[in-house]
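# Have a look at this fold, sequence not included:
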């Protein structure tokens, strides 16, 4: 049984009129629509997705925007050391050091197709590197908040995500 079969799409996830808000320690607060994302260069990464629940989806081809490009457009201030990535569902959020977040991809396509709602569309954060955890791949990304201090456990969804693991 995969993640979609087990968890589905939460009722509160509404993508009509979706925007990505970039706020916090930035020079320019951004509110990007799907059309705005087209102005960014696209990158593709091919990788396996290994879930804590014990299943693996092999060779997924994600296409999207390197988060560094979005942060560059917003102009991260010198004080911006962390990023809190929020989702549309019940306050789900994950925290990253700003450099690690910048290396991630905001995926808008999966295997050559627009990212479907059940896979986290319209935009899903795909962290890169061997030290990532599956719960950090934030579905239904709605905001990136740049912070000077590290978000607390209360700001993130690690415990909520891990509680889903059977």
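Alright, I've got the coordinates. Just so it is clear, the structure is predicted and the values come from calculations on it, not from any experiment.

# Every contact and neighbour count from this point should use C-alpha atoms.
Fine.

# elements contacting whichever strand in the chain runs longest?
For the chain, the longest strand by residue count, based on DSSP state E, is strand 56-66. When contacts are defined as 3 or more CA pairs under 8 Å, 6 or more residues apart in numbering; DSSP states H and E, strand 56-66 sits against strand 43-50, strand 105-110.

# What is the neighbour count of residue 3?
14 (other CA atoms under 10 Å).

# cool, and residue 46?
Neighbour number of residue 46 under other CA under 10 Å is 13.

# Distance-wise, check residue 147 relative to residue 98.
Using CA to CA, to the nearest Å, residue 147 is found at 9 Å from residue 98.

# got another, please set it beside the one above:
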């Protein structure tokens, strides 16, 4: 059962993140060609959907996230963790796009902001075929923090 399209599902901050992520998949993913992976982060980073070319599986994984928000936010640790997952399981011969949907808040990471940015640059954005997009969701998005990331 899909939650896509039910407006009351999207009233929470995580719901808005799910809605924005579903729209990104609808607009950019080429079923059977591109591979997507869904990861969440709060106190830990969890891979919710391993890399797949199947758009339906990606949407199903996203739709299952509306009740997941809990605990602190390890934004910096998780960004680096996802990039390391790309290195282990991604197809390194193709361009990578990392989309982080967040309110920009990090209140639980072990990595500092500067260490995170250094790792993201070294492992990901240093390669000109890789792209990082950070999308802010929620009522209190700190645009300064979003720009920094």
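Nice, I can see it. Just so we're clear, the structure is a prediction, and the values are computed from it rather than from any experiment.

# Quantitatively, what TM-score do the chains reach?
After superposition, the two chains reach a TM-score (TM-score structural alignment, normalised by the length of the second structure) of 0.29; 77 aligned residues with a CA RMSD of 5.2 Å.

# before we move on, the earlier item: ranking the helices and strands packed on strand 56-66 of the first structure by burial, who's on top?
strand 105-110 (a mean of 24; mean count of other CA atoms under 10 Å).

# And the strands in the first structure, which stretches?
Shown for the first structure, the strands assigned by DSSP E span residues 20-24, 30-32, 43-50, 56-66, 82-87, 93-97, 105-110, 113-114, 124-126, 141-147.

# Kindly reformat these as TSV containing distance to residue 5 of the first structure.
Output for those, formatted as TSV (distance: least, CA to CA, whole Å):
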stretch	distance to residue 5 of the first structure
strand 20-24	27
strand 30-32	31
strand 43-50	16
strand 56-66	14
strand 82-87	20
strand 93-97	22
strand 105-110	18
strand 113-114	20
strand 124-126	18
strand 141-147	20
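
# how about those, which one is nearest residue 159 of the first structure?
strand 93-97 (10.6 Å; CA to CA).

# Which parts of the second structure are helices?
13-28, 55-63, 75-89, 113-120, 143-148 (DSSP state H).

# The last one packs against which elements?
Under the contact criterion of 3+ CA pairs under 8 Å, 6+ apart, the helices and strands touching helix 143-148 of the second structure comprise strand 131-136.

# In the strand it packs on, which of the residues would be classed as buried?
Using 16 or more other CA atoms under 10 Å as the test for burial, strand 131-136 of the second structure gives 134-136.

# re the thing from before, which of the residues in the longest strand of the first structure are buried?
Result for strand 56-66 of the first structure [16+ other CA under 10 Å]: buried residues 61-66.

# So for residue 35 of the first structure, which of the helices and strands packed on strand 56-66 of the first structure sits nearest?
strand 105-110 (11.5 Å).

# Which elements pack onto the closest one?
strand 56-66, strand 124-126.

# can you tell me how far the nearest residue to residue 84 of the first structure once chain neighbours are set aside sits from residue 113 of the first structure?
Spatial nearest neighbour of residue 84 of the first structure, excluding adjacent residues (CA to CA, 6 or more residues apart in numbering): residue 95 at 4.4 Å. Between residue 95 of the first structure and residue 113 of the first structure the distance is 28 Å, computed by CA to CA.

# what about the two, which has more around it?
Higher neighbour count among residue 95 of the first structure and residue 113: residue 95, with 25 against 11, using other CA under 10 Å.
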